[in-house]
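In: just to be clear, the model below is a prediction. Sequence and coordinates:
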Amino acid sequence: MSTELSKTFDPADIEQRWYAHWEENGLFRPERPDAEPFTIVNPPPNVTGSLHIGHALDNTLQDVVIRYERLRGKDALWVVGTDHAGIATQMVVERQMEARQDKRTNYSREDFVDKVWEWKEESGGTITRQLRRLGCSMDWSREQFTMDEHFSNAVLKTFVDLYNDGLIYRDKRLVNWDPKLNTAISDLEVETSDVKGSFWHFKYPLEAGVTTSEGKDHLVVATTRPETMLADMAVAVHPDDERFKSVVGKHIVLPITGRRVPIVADEHADPELGSGCVKITPGHDFNDFDVGKRAGFKPAEMLNMLDGEANVCQTADGLVPDEFIGLHRFKRDGVDGARELVVQRLKEQGYLIPHIAKNKKGEEQELDAEPRTIATPFGDRGGVVIEPWLTDQWYVDAEKLAKAPIQAVKDGTIEIVPKSWEKTFFNWMENIQPWCVSRQLWWGHRIPAWYDAEGKAYVAMTEEEAQAQAGEGVALTRDEDVLDTWFSSALWPFATLGWPEKTDLLDKHYPNDLLISGFDILFFWDARMMMQGMHLTGKAPWPRLYLHGLVRAADGAKMSKSKGNVVDPLGLIDQYGADALRFFMSAMESQGRDIKMDEKRVEGYRNFATKLWNATRFCQSNGIGASTSIAAPAATQAVNKWIIGEVVETKHALEQAMADLRFDAAANTIYHFVWDRFCDWYIELIKGNFDEETKAVAGWALDQILVMLHPFMPFITEELWSKQGDRPDYPLITAKWPDPQAEVDAEAKAEIDWLIALTSAVRTAKNELGIAPGAKLEAFCPSPSSLGRKVVEENAAAIERLARLTPVNFAEAPGGAAMQIAAGDDAFIVPLEGVIDIEAEKSRLTKAMEASTKEAKSLEGRLNNANFVERAKPEAVEKARADYAHHTAEIERLKAALTRLG
């Protein structure tokens, strides 16, 4: 028994109600102990986060897959949770403290961490609530958090095991140091921006009695970072540079510090760049660090001239003058920094070589430095310039851990979709650097290492175990640092299932079946899950990795708050409903391509939902309700056999698209079946013929639509399913995937497709010639095919109602003006005498074609002009192309219309 639907489709009315019903009744993870498992894990969003458009895409695709596999009867598990997001979360809490004139250092570490937990309990669930609004059918009963006790134990065990396996070690190396956050960050968290800067040239005096082959008593070095000369340890020249061969092995006496440093030969120095001489500051530059090591400096001997906040501190040799100590590296709040003072002192002492430039009048003038645009690294969260800084940190031997994943992708154990990403994956993994996993924060997984008075580390799960290693009476101090957030999230596919304990859940659901992620976290997260998963469990975490693109603004630009082009998915849900947004994401997700945001398309999919709603109301008003079987009902009429065959073909096409992870193909398959075949044609064809067979077939076909569309549009489909019949114990979310147990009836398909072709051709021709759609016309078919004759004879009433042709004569047409139309192999002649003014219509069509031809020629000229294409705004070029395509199509349409008139 169906329940009458309201006249209008209102997403807001149904979404919250259905989501609550699904969650409260455990329908996201129904009990299916004997079913084949299917498992995905969501990329755990930051606990500080809120739903952005990228999350909406990522989670929509995952939900489409999990709902599809659940409908196919699998034990479908979608693991959900959030990431503690060390830096991001600590920043949020510290900002709140600043607003209250408070700060972290006013508290003990334990008290501050307690405050973070308080914040997490009160405010950390924003994004999980928003994921529910999107319709994500996650297993909330097992929601995870990377700081949960069982997960934390897994993280500590991983660290200890990797240490014992020789894959984690402590080392003094340069790191990307964020002076704002006072912590090391990874290469992946550094964003490079072009900044206007300067390029200075200085004289570095050779020690007494030493000159170059040209007789000079100094070398010239060029630098964009003059302040670092306070920690210079060498000057490098190229080994083949004849100008400087005589001074290699000699020494420079640095201005300001008076430090005596060697001149070394190293290929890092480019003879063609600048003066060919490069100042070497191994404690503050990644290239210089490598040069310093090659020159024989041990990391422990390398000089550091900055503290954690990038203020000048005394170097180990004590040669930095007192006036520099405590200065910030750069000018700040109008106060000169170390950079400005170094330049000033070198200029006063005659070591600055001015840059000669011409002003706007062409006159020469002296500048202290050459203006340059410099690629400068910034921390993606702190927002300040990153300082390469020499510190002791914990590192993972990523090179060794990368070997197994590289092989897994090469031999097909892991398939990356689309395949085009493999090259990027191999390039990064084969050149991977040691992974710095320690962070100087208070919030996170504290490193399980303790030190004795000599600095020897004891790594263990507990302080008691570390003490046992060190021996009685040895005083130990806990490492202050925490682990990189990505270290813990790398365990997500298995630690969320109970690892390292041997659980039934882990046994059944690991490895997972698929990972869906944005390509932008391929190395942050995906590759690290491969490394940790294969090393710790011996198995790849999943056999397939699907990488989707970014959602971009309508003009193709990357979304950013500063540009003001960020789209809020929650606003779109408020306006058009979650189903419309989800369908847009699915239909636009084409492997390897970014998605351009198009609100009109979202609105269009809302209209699609409304069309299905209205079609269901029409069915209800004609006594068509829920089906009573999975199999297709028996059918004798061609139209009913045809729609059953259409369901069969749609099901197969949809399954193939899902197997290939072609979300766009899957969405468009069901879209065209619903809109074109069912709503536009089947419903039109059965009007006025609601016998019991037709009602049974129509109800069954509509149910198949609701099941196949459900993964993409879960809310409207569940609502319609519930209103079509009384089946409270058989909700759509856990219904059975279509199994028509029927074949395509080729004869019925040919008949109905012929009828549709005839109707479409007549409607198109009428539109082209300006004939009223409802006008009834006589038609002649002198030589009908057997199919054409059969369809016309058996469907005369439908042809009159749909194509408005009556009568249809199997005879020669009378002479005079007529239009010709075709259906299949049959040609029809429709006389036009007395229907329209032939000559006036020819004149109108000719004028319109001439106008479109002129416009198309003009646009073609613009598009063939390289200046226009290269210099015009992209949107102007795009519009010109669209207009050209429109007029070209219009010319063809008008030609066809003139041809019809003879």
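Out: Looks like it came in fine.

In: CA atoms for contacts and neighbours, from now on please.
Out: Will do.

In: part of a helix, is F487?
Out: Yes. With DSSP: H, G, I helix; E, B strand; the rest coil as the criterion, F487 is part of a helix.

In: my guess is it contacts S438. True?
Out: No. Counting by CA atoms under 8 Å, F487 does not reach S438; the two are 9.4 Å apart.

In: these two - which one has more neighbours?
Out: Using other CA atoms under 10 Å, the more surrounded residue of F487 and S438 is S438, with 26 against 23.

In: ok, for that one, nearest residue in space, not its chain neighbours?
Out: In this structure, S438 finds its nearest non-sequential neighbour in L483, 4.8 Å apart by CA to CA, 6 or more residues apart in numbering.

In: state the distance from the one you found to S627.
Out: According to CA to CA, to the nearest Å, L483 stands 56 Å off from S627.

In: now do L898
Out: In terms of CA to CA, L898 sits 49 Å off from S627.

In: ok, back up a step: neighbour count for L483 and S627, which is higher?
Out: The neighbour comparison of L483 against S627 (other CA under 10 Å) goes to L483, with 24 against 21.

In: hang on, that one packs against H445?
Out: Yes. L483 is within contact range of H445, at 5.5 Å (criterion: CA under 8 Å).

In: my guess is A772 contacts T764. True?
Out: No. Look at A772 against T764 with CA under 8 Å: they stay out of range, at 11.3 Å.

In: comparing the two, which residue is more hemmed in?
Out: T764 (16 against 11).

In: another structure for you, compare them:
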Amino acid sequence: MTQEAQASAPQRPTEMAKAYEHQQVEQQLYAWWEQGGFFAPRDDAPGPPFVIAIPPPNVTGELHLGHAMFVTIEDLMIRWRRMQGYQTLWVPGVDHAGIATQSQVEKLLRSEGTSRQEVGREEFLRRTWAWKARYGGEISQQLRRLGASCDWTRERFTLDEGLSYAVHTAFKRLYDDGLIYRDTYLVNWSPALQTAVSDLEVEYEQRNVSIWYVRYPVLSPEWSAPQGAWGSGTWASGAVEWITVATTRPETILGDTAVAVAPDDERYAALIGREVLLPALGRTIPIIADHYVDKEFGSGAVKITPAHDKNDYEVGKRHQLPLINIMNKDATINEAGGPYAGLERFAARKAMLADLEREGLLVKTEPHSMSVGISQRGGEVIEPLLSEQWFVRTKPLAALALASVREGRTRIIPDRFEKIYFNWLDNIEDWCISRQLWWGHRIPVWYLPDGSIVVPGPDEAPPTEGVQDPDVLDTWFSSGLWPFSTLGWPEATADLQRFYPTSVMETGYDIIFFWVARMMMMGCYLTGQEPFHTIYLHGLVRDEHGRKMSKSFGNAVNPLEVMDTQGTDALRFTLATSGTPGQDLNLNPQRIEAARNFANKLWNITRFVLSRLDMDALREPLAQADGDFARVIATLRPQLTLADRWILSAYARLVAEVDRLLEAYSLGEAGRQIQDFLWSDFADWYVELAKVQLDHDAASKQTTSIVLYGILEGSLRLLHPLMPFVTEELWQYVTSTMPTRSHYTEVPRTVMLAAYPMPMPELRDEAAEQQWALVRELIVAIRNARSEYKVEAAKWVTAIIAGAAQTEVLRAQGPLIARLGRVRADDLTIVERLDVKPRQAATIVLGSVECYLPLAGMIDLDAERARLQKELAAAEADVARREAKLSNEGFVARAPAAIVEREREGLATARVTLATLQARLTDLSA
């Protein structure tokens, strides 16, 4: 594999281009990675398995930011663990997406002037498979564009033969265990799709609707039958008693089987047990008492329609009311609706209201705001419909999924979602798993002529005299098996034994119930193990103003366009670092630009470093240390400058912190810290310092070169999981002739199989970091003073520094202070203290260190006095705050001794600063 992979590695120019051109790099690198087999789990990996099953996108899908988000996070985890020597497996695949795919093919058939009913089931399925073959691969190719390092040789489809076998096995076992049953129940019905949908596939919108008050005549000895025909205006004439009900769905009056009032409502106490005459149909229905009724709402009396409302269904069960379905599957009124039969439900509503008004039964109409259920896929108002369906008894499964998280075997990140997870599973209802579709896993149930039911196993022949159930299973049934069905379950395959349970399930928090909870239930029950030890939930991607992205708002961002213009790394880095787990992310286009600029900055840093390094001089010490950077530095420690020791310590601090953050799943913060180090500490400071050190003697040049090379090469490895393309390209240039380290025995030269940087405590140097912090602060202060007084950039200035206890440190760094502060070397004076302080000079006070920039003729003395007054006020406030804190006996008594001592040291420093500022202001005012 190695030789083939090396032979097919992308060819690159010997000299780096002046700018990073992602269009010339990304697709070539990805093709090389995939062809080289770098994504597959390695048998020589020394670490344990680390496995992620991809959230399978719909086969109908186009790449959107949700895909970009999960690919970014999961690929980051996979690349990081792969570089650490884990046996990494990222299983890719797509979902057949029953409703969505069937809708697409039905739309195609309609464009041809036909329908699925006309072509028949067999032809429809043939056309759907053809559609999948044509369009199904697009999403997989788009995931490749994002850099997804999945093992594509293990790609799965939820209707693959192996996964279908797993679905059949799961159904059979649950059925035999009494957990799958068939019953007539009120379900969410999508009239447009003509199928039942689960509670989770119903979205709720707050809408302004109407509430209508309708009078029902109460039967009595004085009046017991309607007079005249319905619609004549005289139907209820002669009635002497009425009860008024409030309803938002007057068309369902046709299915009423009772009127209910609160048991303690005195207004209706005398009517309980009597009967009313149902408008339009003339059926008699009882007046019942039930605690479900809120006597403060509406008229205090409600109509009960058990076959068309879930709450009414429960009332009907308690009172043994008949269930009358008035609705066809296409939401037209059936024959039970009498004069309204054949009308579409909302047309029937309009006709009913007109007739009620004509009969004098419509009392009033009021505006009303209510939550309306909308089909997630069909987009129309959901109709509660009485229907015979297949269900899963979820309570026993939910108990296992709950115990797994409560007992700590599976953790949820962020943990605030545990409460939501527990609440849903504690209150879970049985799951309707049958769908009135043709595309999907057909329910493996056969009905025999004698009325009996047969559920054969996946290896058993179905009964020849039986008829198979026409429905298919809910898509989430097969998706619930995804972590283990993709590895070969129920067979004890090598992959299942090696890679199950998986490690992390990463997905959006919006499908914690749709998918995550179902995987937990099915995995715990069917395999006896939790399907993963960690659930990582990311937030939704919104626009920069926090609005949901949609075409109607005109704010949708196409990831493919972003990758074309800004680069895949820029998009990935922005998504990874713009948020935290479980929080929605506001995507600011300026952040994507900044990430692209960061990639360019890396390119420019690398070009400079490579232009100044003597690679031949570096190769020998690195080879002797087997590519171990820390070992090389150990041999050079006496030669290291303060700048070298500082940057090495800062790099070691970064590596340790990134290791901690990644282990804690604080992925975005890890990326932000890497960027800050590379852009600020390394590029803006050490590279500039290195320019000075590289001009010294040969020993200094070699030491500086090794530090430059080691930190750059290590930082590229550190950043690779977030920005895989630019880091691979740069790493190839940097290491092309150098020894590298890997956890694997035989590897091609690719950064994705190089060793991920691990903490190097031996490089930490607290003293160097503290000393350099002072030098850096002084240089920045000199630059700021020059800028404040608008000193020309090319102009060199004079500086006098009183270093107090830090004098020797500052003298040793004199050349760097002069070079980076634009101070003439001959005009830089560093002494321990000054007996006579310069007048008419810009003053810098850093604790006990004072720096004076004699800028006579170039400064405004009034402005300098004003600046010192401002600093003096801040110093006085700082001293007062610290004194108040230390005078608080409670603080001194309860705070740890180290904190109290640090506060006392801070007060002493603040008092020195205050005294120095007071003296300097006095001098300027003299």
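Out: Received it, and whenever you're ready, just let me know what you need. This one's a predicted model, so the numbers in the text were calculated from it and none came from an experiment.

In: so after superposing, what's the score?
Out: With the length set by TM-score structural alignment, normalised by the length of structure 1, the two chains reach a TM-score of 0.87; 817 aligned residues with a CA RMSD of 2.5 Å.

In: quick one: buried residues of stretch 452-468 of structure 2?
Out: Using 16 or more other CA atoms under 10 Å as the test for burial, stretch 452-468 of structure 2 gives V454, V455, P456, G457, P458, P462, G466, Q468.

In: what's the counterpart of the third one in structure 1?
Out: When structure 1 is aligned by TM-score structural alignment, P456 of structure 2 is paired with A460.

In: just the strands in the stretch 401-550 of structure 1 please.
Out: In the stretch 401-550 of structure 1, the segments counted as strands under DSSP state E, counting those that start in this stretch are 415-417, 435-436, 438-439, 449-451, 457-459, 477-478, 482-483, 515-518, 544-548.

In: average gap between the first one and structure 2?
Out: Spelled out, it's strand 415-417 of structure 1. Superposed on structure 2, strand 415-417 of structure 1 shows a mean distance of 0.9 Å to its aligned residues (mean CA distance after the TM-score superposition for structure 1).

In: before we move on, what about the second one?
Out: In the superposition against structure 2, strand 435-436 of structure 1 averages 0.6 Å from its aligned positions (mean CA distance after the TM-score superposition for structure 1).

In: repeat for the fifth one
Out: On superposition with structure 2, the average gap between strand 457-459 of structure 1 and its aligned counterparts reaches 1.9 Å (mean CA distance after the TM-score superposition for structure 1).

In: from the contact counts, what lies against that strand?
Out: For strand 457-459 of structure 1, the contact count by 3 or more CA pairs under 8 Å, 6 or more residues apart in numbering; DSSP states H and E identifies strand 449-451, helix 463-470 as packing neighbours.

In: residue in structure 2 matching K651 of structure 1?
Out: Under TM-score structural alignment, K651 of structure 1 pairs with V655 in structure 2.

In: surely its match and Y756 touch.
Out: No. Using CA under 8 Å, V655 of structure 2 makes no contact with Y756, being 9.6 Å away.

In: so what sits against both of these two?
Out: L718 (CA atoms under 8 Å, 6 or more residues apart in numbering).

In: remind me, longest strand of structure 1?
Out: Identified as the longest strand of structure 1 according to DSSP state E is strand 190-205.

In: got the buried residues for it?
Out: V190, E191, G197, S198, F199, W200, H201, F202, K203, Y204, P205.

In: distance to T128 of structure 1 added to those, as a markdown table?
Out: Output for these, formatted as a markdown table (distance: CA to CA, whole Å):
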| residue | distance to T128 of structure 1 |
| --- | --- |
| V190 | 28 |
| E191 | 28 |
| G197 | 44 |
| S198 | 47 |
| F199 | 49 |
| W200 | 52 |
| H201 | 55 |
| F202 | 57 |
| K203 | 60 |
| Y204 | 60 |
| P205 | 63 |
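
In: so which of those residues is the closest to D504 of structure 1?
Out: Distances from D504 of structure 1 to the buried residues of strand 190-205 of structure 1, taken as CA to CA, are shortest for V190 (40.7 Å).

In: contacting residues for that closest one?
Out: N176, P377, F378, G379, D380, I386.

In: go again with 7 Å.
Out: Contact analysis of V190 of structure 1 by CA atoms under 7 Å, 6 or more residues apart in numbering lists P377, F378, G379, D380.

In: which position in structure 2 pairs with A698 of structure 1?
Out: Per TM-score structural alignment, A698 of structure 1 is aligned with L708.

In: so that match: helix, strand or coil?
Out: helix.

In: equivalent analysis for the one 4 residues further on, please.
Out: The three-state label given to L712 of structure 2 by three-state DSSP is helix.

In: ok, and the closest non-adjacent residue to it?
Out: T606 (7.6 Å).

In: okay, that neighbour and A683 of structure 2: tell me how far apart.
Out: 10 Å.

In: how far away is the closest residue to E871 of structure 2 other than its chain neighbours from G803 of structure 2?
Out: Using CA to CA, 6+ apart and skipping residues adjacent in sequence, the residue nearest E871 of structure 2 is L917, 7.6 Å away. Separation of L917 of structure 2 from G803 of structure 2 (CA to CA) stands at 16 Å.

In: cool, T527 of structure 2 as well?
Out: Taken as CA to CA, the span from T527 of structure 2 to G803 of structure 2 is 70 Å.

In: and what of E380 of structure 2?
Out: Distance from E380 of structure 2 to G803 of structure 2, by CA to CA: 77 Å.

In: contact partners for the residue found closest to P44 of structure 1 once you drop the neighbours it is linked to in the chain?
Out: Among residues not flanking P44 of structure 1 along the chain, T82 sits closest, at 4.5 Å (CA to CA, 6+ apart). Applying CA under 7 Å, 6+ apart, we find T82 of structure 1 in contact with P44, P45, N46, V47, Q144, F145, T146.

In: looking at those, spot the one nearest G124 of structure 1.
Out: The closest of the contacts of T82 of structure 1, once distances to G124 of structure 1 are taken by CA to CA, is V47, at 5.2 Å.

In: looking at structure 2, name the residue matched to that closest one.
Out: Checking TM-score structural alignment: V47 of structure 1 goes with V59.

In: does its match touch D95 like I think?
Out: Yes. Here V59 of structure 2 reaches D95: they are 5.7 Å apart, a contact under CA atoms under 7 Å.

In: tell me the secondary structure at V320 of structure 1.
Out: V320 of structure 1 is classified as coil under three-state DSSP.

In: in contact with it, which residues?
Out: With CA under 7 Å, 6+ apart, V320 of structure 1 has these contacts: L230, T257, Q314.

In: ok, T703 of structure 2 next?
Out: Contacts of T703 of structure 2 by CA under 7 Å, 6+ apart are L640.

In: give me the element it is part of.
Out: helix 698-719 (DSSP states H and E).

In: equivalent range in structure 1 for the very next helix or strand once past that helix?
Out: As assigned by DSSP H and E, the chain's next helix or strand after helix 698-719 of structure 2 is helix 724-735. Across structure 1, the stretch matching helix 724-735 of structure 2 (TM-score structural alignment) is residues 714-725.
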